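**Q** build the 3D model from these lines:
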Amino acid sequence: MNSHAKFTSIVGFDSAWTDNPKAPGAICVIRLGADGAFLHLPPRLASFAEALDVIENERGDAQKCLVALDQPTIVPNLTGSRPVDKVAGSLISWIGGGVQPASRSKKGMFDDAAPIWRFKQALGAIEDPELARTASSGTFLLEVFPALALAAIESAFCSRLAAPKYNPSNRKRFKISDWQAVAEAVRRFGTLNSLQHLDEWCSVAASSELPRKADQDKVDALICGLIGLHWFVAPRDQSVMIGDLQNGYMIAPAISGVHERLHAAARQRDVPIQ
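**A** The predicted model follows:
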């Protein structure tokens, strides 16, 4: 490690779950140092192996490295879904979105041979969100969920059936106005956390008249990175950890407090939320 490197590297990685070469995920890097936070690597497509290369470079230079991953990272249940999926789903389904249930029965995603486990082993990161906030050095992993973050950062998305339809591959539901609204919400979320070099990227994304699925993956990678940045720099009560390190968890922004539907679903299922 470069002894002069006093910055923290935050990697946002939308993994696409299955490591399909024809449909890779996307990655971005935010660096946080004495001069504030800036977008060091704008979102670009990346496989699990390519993501590991990016992360290796970052942790070679940074004092601390956080990987904010849009994929379940702790999946002990053989079937069904995790308690945290059900809690998140209580809000996401209400706003008109969906939560992919995570279990070991999902071949290619969470079975013993799934790429996520090889990725985690190669990464060798500490999975302890609270320690990630306070530790002075090390590599840490966080599970995040962009759809839940969007509901928290933009009130217009957080009402009955108001989830943004911004997936270009779902042509019947996709709305270009929602795509533009997501780009603007991401820009404002970055501004809230004083992220530099973001406005231009969001403006270009918003101006795209025919975005593709790969463009959505890049936006989601940026949201992942912003959730990680927010976890670090915002007061702790402006973020939430749903679930636990035994059964699975998610980190999400909670700028205006935790939505009552999440609280109610967590109480009903005896799932920690803090």
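
**Q** contacts, neighbours, all on C-alpha from now
**A** Fine.

**Q** so residue 9 sits in a strand?
**A** Yes. The secondary structure assignment for residue 9 places it in a strand, going by DSSP: H, G, I helix; E, B strand; the rest coil.

**Q** which ones are touching residue 101?
**A** When contacts are counted by C-alpha atoms under 8 Å, 6 or more residues apart in numbering, residue 101 touches 80, 81, 82, 85.

**Q** give me the neighbour count for the first one.
**A** What it means is residue 80. 13 (other C-alpha atoms under 10 Å).

**Q** what helix or strand does it sit in?
**A** Following DSSP states H and E, there is no helix or strand that holds residue 80.

**Q** check the last one too.
**A** If you go by DSSP H and E, residue 85 is part of helix 83-92.

**Q** run through the helices of the protein in chain order.
**A** All helices of the chain, identified by DSSP state H, fall at 48-61, 83-92, 115-123, 129-134, 146-153, 176-192, 199-207, 213-233, 260-269.

**Q** pick the most deeply packed of those.
**A** Mean neighbour count (mean count of other C-alpha atoms under 10 Å) peaks for helix 213-233 among the helices of the chain, with a mean of 25.

**Q** what sits up against it?
**A** Contact with helix 213-233 is made by 10-14, 23, 25-30, 43-45, 66-70, 133, 142, 144-146, 149, 166-169, 183, 186, 189-190, 193, 205, 239, 251-253, as judged by C-alpha under 8 Å, 6+ apart.

**Q** want to put them side by side, so please do this one too:
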Amino acid sequence: MICIGLDLAWSPRNPSGIATLQVIGDPDLARLTGILIDCRILQTNTEILDYIQTQAGRDPCLLAVDAPLRVPNRTGQRRAEAELNRVFRAYEAGAHPANRQLLEKNGQVRGEELVQALSSCGFQEQAEIQQGSFARQITEVFPHSAMVSLFGLHCTLKYKARPKRTWQERQQAWQLYRQHLQSLTTADPALSGHEGLLQVEVGSLKGRSLKNYEDQVDALMCAYIALYGFRWGSERCHSFGSLQEGHIFTPLPIGLREQMNTTSRKNLG
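**A** Have a look, this model is predicted:
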């Protein structure tokens, strides 16, 4: 079983981070570990497709992508962003709007191209990752909402470059981000093999080197979301939007998870 995380740049002019976890554990899913076996930066669609095919082979593979995979709307935002933002805006973890006016290049959205190309390799686009499903599928995910949920954060970590955000603030956020990623070694499911990635001295990185490192760490986060979905499915995760209109799959905070489960039970009743 392989989990691949892809922090996909909206344009092939920019590099993308990609990370692969080899999943080991009991058939009953009670003790799962994702071992980081590769993490790198890729540029073109061809490089990304070749990498995925090489890593996945003919095995079951969950590919979790941080980028819009289905964008039917010309303007505005998808239902997936609207629904996720209603839940996660309070944590400052809302998603940017996705529409074809922003994303379409030469009549194509990059995420949609990826889905279409991988279909010939047996990958199917799915709106959610089901518990224990040994599938070959590609699903859109969102690291910021996942971090809030998995790490118990009150708001997102401010490690990305933004106007008026100081380098000192970003370094402090990086320290917290890496501490939380290290804590996943004892989580359920567990993560290992990423110690070397976390030992990189962020303060020594600048410009493209820093952005590449950011993309690789975020790709690792995407791969862990896939592993977490495989372990827990809808019990602890939720897919916003729909397969037809665009979707975002993410773990949920504990309190919100209980609230949504209660609402779902009432609706069924």
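
**Q** TM-score for the pair, please.
**A** In this superposition the chains share a TM-score of 0.80, using TM-score structural alignment, normalised by the length of the second structure; 245 aligned residues with a C-alpha RMSD of 2.8 Å.

**Q** returning to that earlier point: and the contacts of the helix holding residue 85 of the first structure?
**A** Helix 83-92 of the first structure is contacted by residues 98-102, 147-148, 163, 242-243, 247-250, 261-262, 265-266, 269, 271 when judged by C-alpha under 8 Å, 6+ apart.

**Q** try 6 Å this time
**A** Residues from elsewhere that reach helix 83-92 of the first structure (C-alpha atoms under 6 Å, 6 or more residues apart in numbering): 98, 99, 243, 249, 261, 262, 265, 266.

**Q** ok, now which ones touch residue 10 of the first structure?
**A** 29, 30, 65, 66, 67.

**Q** and the spatially most central residue of the first structure, how far from residue 70 of the first structure?
**A** Centre of the first structure computed as the mean C-alpha position; nearest residue by C-alpha atoms, centre = their mean is residue 224, 2.9 Å away. Distance from residue 224 of the first structure to residue 70 of the first structure, counting by C-alpha to C-alpha, to the nearest Å: 7 Å.

**Q** circling back to that earlier point, just the buried ones from the contacts of helix 213-233 of the first structure?
**A** 10-14, 23, 25-30, 43-45, 66-70, 133, 142, 144-146, 149, 166-168, 183, 186, 189-190, 193, 205, 239, 251-253 (16 or more other C-alpha atoms under 10 Å).

**Q** residue contacts, the closest residue to residue 253 of the second structure other than its chain neighbours?
**A** Taking C-alpha to C-alpha, 6 or more residues apart in numbering as the measure, residue 253 of the second structure lies nearest to residue 149, with 4.2 Å between them; neighbours along the chain are not counted. The neighbours of residue 149 of the second structure, taking C-alpha under 6 Å, 6+ apart as the test, are 251, 252, 253.

**Q** can I get those in a markdown table with distance to residue 126 of the second structure?
**A** Listed next are the contacts of residue 149 of the second structure as a markdown table, based on distance: C-alpha to C-alpha, whole Å:
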| residue | distance to residue 126 of the second structure |
| --- | --- |
| 251 | 16 |
| 252 | 18 |
| 253 | 22 |
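
**Q** burial check on the alignment partner in the first structure of residue 78 of the second structure, number of neighbours?
**A** Counting by TM-score structural alignment, residue 78 of the second structure corresponds to residue 82 in the first structure. Other residues near residue 82 of the first structure number 21, with proximity taken as other C-alpha under 10 Å.

**Q** likewise residue 101 of the second structure?
**A** The tally of other residues near residue 101 of the second structure (other C-alpha under 10 Å) stands at 13.

**Q** hmm, back to that, which ones are touching the match of residue 78 of the second structure?
**A** Contacts for residue 82 of the first structure (C-alpha under 6 Å, 6+ apart) come out as none.

**Q** distance of it relative to residue 115 of the first structure?
**A** From residue 82 of the first structure over to residue 115 of the first structure (counting by C-alpha to C-alpha), the distance is 19 Å.

**Q** returning to that earlier point: any idea how far the equivalent of the residue nearest to the centre of the first structure over in the second structure lies from residue 14 of the second structure?
**A** In the second structure, the residue paired with residue 224 of the first structure is residue 222, using TM-score structural alignment. Using C-alpha to C-alpha, we find residue 222 of the second structure at a distance of 18 Å from residue 14 of the second structure.

**Q** same deal with residue 66 of the second structure?
**A** From residue 66 of the second structure over to residue 14 of the second structure the distance is 14 Å, taken as C-alpha to C-alpha.

**Q** and for residue 115 of the second structure?
**A** Distance from residue 115 of the second structure to residue 14 of the second structure, by C-alpha to C-alpha: 19 Å.

**Q** would you turn the helices of the first structure into a markdown table with distance to residue 75 of the first structure?
**A** Rendered in a markdown table, the data for the helices of the first structure read as follows (distance: least, C-alpha to C-alpha, whole Å):
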| stretch | distance to residue 75 of the first structure |
| --- | --- |
| helix 48-61 | 18 |
| helix 83-92 | 10 |
| helix 115-123 | 10 |
| helix 129-134 | 17 |
| helix 146-153 | 19 |
| helix 176-192 | 29 |
| helix 199-207 | 33 |
| helix 213-233 | 19 |
| helix 260-269 | 17 |
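
**Q** among those, which is nearest residue 34 of the first structure?
**A** Ranking these by their distance to residue 34 of the first structure (criterion: C-alpha to C-alpha) puts helix 213-233 first, at 12.4 Å.

**Q** average offset between the closest one and the second structure?
**A** Following the fit onto the second structure, the mean deviation recorded for helix 213-233 of the first structure is 0.8 Å by mean C-alpha distance after the TM-score superposition for the first structure.

**Q** okay, stretch 108-115 of the second structure sits on what stretch of the first structure?
**A** Correspondence between stretch 108-115 of the second structure and the first structure is established over residues 113-120, with TM-score structural alignment as the criterion.

**Q** aligned to residue 27 of the first structure, what sits in the second structure?
**A** Using TM-score structural alignment, the equivalent of residue 27 of the first structure in the second structure is residue 18.

**Q** ok, its match - contacts?
**A** Residues counted as contacts of residue 18 of the second structure (C-alpha under 6 Å, 6+ apart) are 5, 6, 39, 40, 219.

**Q** residue in the second structure matching residue 44 of the first structure?
**A** Taking TM-score structural alignment, residue 44 of the first structure has residue 40 as its aligned residue in the second structure.
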